[in-house]
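> Quick one: sequence plus predicted model below, questions after.
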Amino acid sequence: TYWRNRIKNSSTPTLIFDLAREIINETKILNTHTKRVLDSTVLVDAVITQDTMTQIVAQVKRVRKLIPELASVPLSDEIDYARAKPAIDYSDEDLINETLSILVRDANALIERARELGYLRDDEDRVTDSPLTTQQLGALGLLGVVAGQDVELVDEERGAYRLTRGVAKDRVISTVDPESRHVHKSRKNYYDGYKGHIAIDADTEIITGATLTKGNASDAFVAKELLDHESESVSVYGDSGYSSMELSKHLKDHGHDEVIKPRPLAMAVPDGYSVDDFIVTEPTTETPAKVTCPAGHTVSLSAKGRASFTKYCATCPLRDRCTRSKRGRVMTFGPNHSYGRAQRESWKDEETKAAYRAIRPGVERIHAQMKRKLNGSKLRYRGIAKNTMHYLLLGTVWNLKVLLRNNLTRENGNWVIAS
């Protein structure tokens, strides 16, 4: 614990993983290998997910404990803050919203008092030369988040709130670990925790890059960090989670080859016409951009990328294969459209798909081994900083196992791979 905290708080929090990378570079085991496979996996957090009321109650108590000046702010007598959660009938929606309103008003009272004391600015909850510590400021900020992320104002005069429908973007799921997030593996299945990201060399199975993020982080965005240490051009393999125009541009700018599976196309009608069956004509100085449908009808593309074929759909013989909408087909072409079309076109090459199928699955086995044999499926700590160190330690252990399997030895003061 002592040394973990020292490394975490130092200027080199990735020290152990970097030292192992130095050994790898010294052995030159990667010199002739240029295939990098990217992947991410879900790592379950070490805390219990809390509902909205539990989070507000916990954070109100924490703020009053950490900031003595706010302990004197009166709270509602209708809430027993000695309990972790209000003892009410949770089948009564009106009672739920009434209790929620009281909790939100108490939280807002603490935040308002903090503003009056000069801890927060009036227009925004941002600090300006506050006398509070980082821990105290963080507690105040988290109180504002949990008291506002799942609620909507119903009556401003009465201060009435209710739970919002759906899930807030980037929702905090626990005040014990505010950096943990919902991780969706599919539309129906999700976990709570973080994502572990790795880049491996497909031939040697050495992990060349690793990091840990919140569970809702984009794989494509993290990919750039995983490839930062590549000094030479490599071929990058990844599933459809890495399909991004920004990542593609980054790879081209750094001389890397892209072998990334395209995202599946959504079709309005199963086995019907997709967006790739519509021909987009680029604009010229004299004519605007145009879109032609499979039936040969052409319409202009608006400035916002919208193309409407509704005036043709009523009598179109191909309508049943094109749209289910009563008014007809209306499409929006975003800035990534041309990239997506080009990527799907290149994916038709059988050699590319064969190489992907042969190389890409290997990274899944490494993640499985890190989870099962190195006991890495469930995280042990709270927060990104400590869990990143833990995840990088698992990656370091894996790399050392691979090196020893390849006869790592010491010769004349240097690390080498024995023949």
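Structure received.

> Could you use CA atoms for every contact and neighbour count after this?
Fine.

> Need the residues that contact the longest helix seen in the chain.
Counting by DSSP state H, the longest helix found in the chain is helix 93-116. Residues from elsewhere that reach helix 93-116, judged by Cα atoms under 8 Å, 6 or more residues apart in numbering: 53, 56-57, 60, 70, 73, 75-76, 79, 86, 88-90, 120-122, 140, 143-144, 147-148, 159-163.

> helix or strand right after that helix?
helix 134-146 (DSSP states H and E).

> about what we covered before: tell me the angle of the longest helix of the chain relative to helix 134-146?
140 degrees (axes from the mean of the first three to the mean of the last three Cα atoms, to 10 degrees).

> Could you tell me which other helices and strands the helix or strand encompassing Arg21 packs against?
For Arg21, the element it lies in under DSSP H and E is helix 15-27. With contacts taken as 3 or more Cα pairs under 8 Å, 6 or more residues apart in numbering; DSSP states H and E, helix 15-27 sits against helix 384-405, strand 414-417.

> Which residues does the following helix or strand past it contact?
Remark: after helix 15-27, the chain's next helix or strand is strand 35-44, criterion DSSP H and E. For strand 35-44, contacts defined as Cα under 8 Å, 6+ apart pick out 183, 191-203, 215, 219, 223, 234-239, 359-360, 363-364, 367, 376-379.

> in the helix holding Arg21, what's buried?
For helix 15-27, a neighbour-count test (16 or more other Cα atoms under 10 Å) marks 15-17, 20-21, 23-24, 27 as buried.

> Pretty sure Ala303 sits in a helix.
No - going by DSSP: H, G, I helix; E, B strand; the rest coil, the assignment for Ala303 is coil, not a helix.

> ok, it to Leu120 distance?
Distance from Ala303 to Leu120, counting by Cα to Cα, to the nearest Å: 42 Å.

> neighbour-wise, which of these two wins?
More crowded of Ala303 and Leu120, by other Cα atoms under 10 Å: Leu120, with 22 against 9.

> what about the more buried one, distance to Ile56?
In terms of Cα to Cα, Leu120 sits 19 Å off from Ile56.

> ranges for the helices of the protein?
Going by DSSP H, the chain shows helices at 2-8, 15-27, 52-66, 93-116, 134-146, 219-226, 245-253, 310-313, 337-346, 350-359, 362-372, 384-405.

> Ser308 is in contact with Arg327, isn't it?
No - in this structure Ser308 lies outside contact range of Arg327 using Cα atoms under 8 Å: 10.0 Å.

> Next up, a structure to set beside the first:
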Amino acid sequence: MAIKRWSPSQIVSRQEKFILGRLKRNGKLYAFLRLHRDQLFDDAFQRELETMYRDNGTGKDPHPPALLAMVVLLQSYAGASDATAVELSLLDLRWQMVLDCLGTVEPLFSQGALFDFRQRLIAADLDRRLLERSRELARETKAFDPKKLPKTLRVAMDSSPLEGAGRVEDTVNLLGHAGRKIVACVAGLLHWTEARVCREAGCPLLLAASVKQGLDLDWSDPDEKATAIPTLIEQLTELEQWVAAHLPDELTRPPLDEHVATLRQIIGQDLEPDPGGSGRLRIRQGVAEDRRVSIEDKEMRHGRKTKSKRFNGYKRHLAIDLDTLLVLAVAVLPANRPEQDAAPSLVADITSQGLTIAALYIDRGYINAPVVDEILARRGRVICRPWLAHNGTHFSKRDFTLNMRDRTITCPAGEQQPIVLGAKVEFPADTCRACSLRGKCTDAGLDRGRSVAIADNELLQHRLRKQAATPQGRRELRERVPIEHRQAHTCRRQGRHARYLGTRKNEFDLRRASAVSNLEVIQRLLEAQSTRAARAVARAA
């Protein structure tokens, strides 16, 4: 097996000149990719891509990896599926120009080749390099003043919701879906029909178009509704026992063991014993921690971006350089994971490029990330809005005076108490009971005084509050706005709904979307430079 290297022509043909001339308003990135493809996929980067393949002298020769990497970028730019990408490479002159195949009548690649390449790219973590390469291109094309590409950066981080691609179901349907997965797997192993498996295993409910249809209950009647879960669980238990008796060896191996584990996971997270002492199970009151919401996508989770905005799926995280607006690193995590969990991955990808974060612009979700302490320890800067304490119509924490040097807190009436980080300050009950401001301060009983919670990072919060109180501090907080614009642009590019199942594949999709976004930034800057140069020449003439 020989690995071919992509060597597109650097000479612009007459037909390409015509196409480039038509791309001055729309589709400008096609023109940029055509003119800079040899720089983007230089020999060094092509050698990196070739490491995904083993050259053992056997097997079918793979397509040039750089060619398929370019297709991956074009897919993201055009929002094209694998099947559509194959057709566009044959029917769209812009695609043909970029891929150096104008006039071709045979597909350069197949859907299977694209799928295989994507899997290899993810396994080798080279989608990360594709994103990094877009930033390297900014330096090579001189799109930025070299002073704007230092090794120490002002970095901003932000997150946005990404709705998962898996179907979200309620408890009854999750249980039924998990049971059907077992039935389908058993049918494949035994070469039976699914209907036969259901009859033999004693789970006829799974034969119905939907479990709720099979139960045929009056769901408005609480007594009938209460019988749904016990009836379904009884049949699912019969199914699991039948599988254990007839396929004991297969039950310990994939994929059957995975499907059975999924069923047990749903039962464990969504059901609880009936407190009435009937010995039956009922739907859990409240939501289990880390609850699985989809059978098809096991990593999707419930999440919320704000108190009122809920979603199911993932959070996508971006880290950008505020001076160039280039995306440096990305991460995708289940929606229930806090923002601070994404920071280590983002920082690792940034430092692997030989870059250092001098100033970090974040929102409050990232404030407890380890990188915050690391930056402060080396005398870097963290710019973030402080937590604001609220206490209804009573005095809030902001009405108290904190002295972080002496570690004391003083109430509006002048009473002072020592503080301990991470603990709660309790003012004396006798002092509060006699205070004339008590009605404005607390509703606690007469045997208790006012209490104030002191955060573990109170020293940092105190510093952030002082920053936000100055004009310069508020101006610095507004400097984080570009990452919100970049998130909105990425959302339009990638879409609000995930293209793939699972965290890693969606991270790949976010990386290529961010790479395309970076290339668009470079294209606009080079275009602006060209326009300024042309105007200067015109003025000189």
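Yes, it's here. Predicted, not measured: the structure shown is a model, and the values here were computed from it.

> Specify which member of the buried residues of helix 15-27 of structure 1 is nearest to Ser248 of structure 1.
The closest of the buried residues of helix 15-27 of structure 1 to Ser248 of structure 1 turns out to be Arg21 (Cα to Cα; 26.1 Å).

> how about the closest one, what does it touch?
Thr208.

> how much space between it and Leu392 of structure 1?
Distance from Arg21 of structure 1 to Leu392 of structure 1, by Cα to Cα: 11 Å.

> In structure 1, what residue corresponds to Val327 of structure 2?
With TM-score structural alignment as the criterion, Val327 of structure 2 lines up with Ile207 in structure 1.

> Look up the closest residue to that match, ignoring the ones flanking it.
Using Cα to Cα, 6 or more residues apart in numbering and skipping the chain neighbours, the partner closest in space to Ile207 of structure 1 is Ile200 (4.2 Å).

> how close does the one you found sit to Leu43 of structure 1?
Taking Cα to Cα, one finds Ile200 of structure 1 at 18 Å from Leu43 of structure 1.

> quick one: the strands in the stretch 301-450 of structure 2?
Secondary structure of the stretch 301-450 of structure 2 (DSSP state E, counting those that start in this stretch): strands at 301-304, 310-321, 327-334, 356-361, 381-383, 401-403, 408-410, 416-418, 424-426.

> The longest one vs structure 1, mean deviation?
In the superposition against structure 1, strand 310-321 of structure 2 averages 1.2 Å from its aligned positions (mean Cα distance after the TM-score superposition for structure 1).

> name the helices or strands packed onto that strand?
With contacts defined as 3+ Cα pairs under 8 Å, 6+ apart, strand 310-321 of structure 2 has these neighbours: strand 152-163, strand 301-304, strand 327-334, helix 481-494, helix 503-540.

> try it again with 6 Å
In this structure, strand 310-321 of structure 2 packs against strand 152-163, strand 301-304, strand 327-334, with contacts taken as 3 or more Cα pairs under 6 Å, 6 or more residues apart in numbering; DSSP states H and E.

> Using CSV, please lay out these together with mean neighbour count and distance to Thr84 of structure 2.
What follows is those, written out as CSV (neighbours: other Cα atoms under 10 Å; distance: least, Cα to Cα, whole Å):
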stretch, mean neighbour count, distance to Thr84 of structure 2
strand 152-163, 22, 23
strand 301-304, 22, 30
strand 327-334, 25, 26
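
> Now the helix holding Arg21 of structure 1 on structure 2. Mean distance?
Relative to structure 2, helix 15-27 of structure 1 is 4.0 Å off (mean Cα distance after the TM-score superposition for structure 1).

> For Arg263 of structure 1, which non-adjacent residue is spatially closest?
Nearest non-adjacent residue to Arg263 of structure 1 (Cα to Cα, 6+ apart): Ser240, at 4.9 Å.

> ditto for Val416 of structure 1
Closest residue to Val416 of structure 1 apart from its sequence neighbours, by Cα to Cα, 6+ apart: Thr27 at 4.6 Å.

> if I pick the one you found, what's in contact with it?
Applying Cα atoms under 6 Å, 6 or more residues apart in numbering, we find Thr27 of structure 1 in contact with 415-417.

> Of these - the most surrounded one?
Val416 (21 neighbours).

> Which residue in structure 2 aligns with that residue?
So, by TM-score structural alignment, Val416 of structure 1 is left unmatched.

> ok, now how distant is Val416 of structure 1 from Ile67 of structure 1?
57 Å.

> Leu190 of structure 2 versus Asp443 of structure 2, what's the distance?
69 Å.

> Check Leu446 of structure 2 too.
Counting by Cα to Cα, the gap from Leu446 of structure 2 to Leu190 of structure 2 is 73 Å.

> Just give me the match in structure 2 for Asn9 of structure 1.
With TM-score structural alignment as the criterion, the equivalent of Asn9 of structure 1 in structure 2 is Ala123.

> Now for that match, how many residues are close by?
12.

> Then the one 3 residues further on?
Leu126 of structure 2 sits with 18 neighbouring residues when counted by other Cα under 10 Å.

> Over to Tyr161 of structure 1?
With other Cα under 10 Å as criterion, Tyr161 of structure 1 counts 24.

> what does Arg319 of structure 1 give?
When neighbours are counted by other Cα under 10 Å, Arg319 of structure 1 registers 20.
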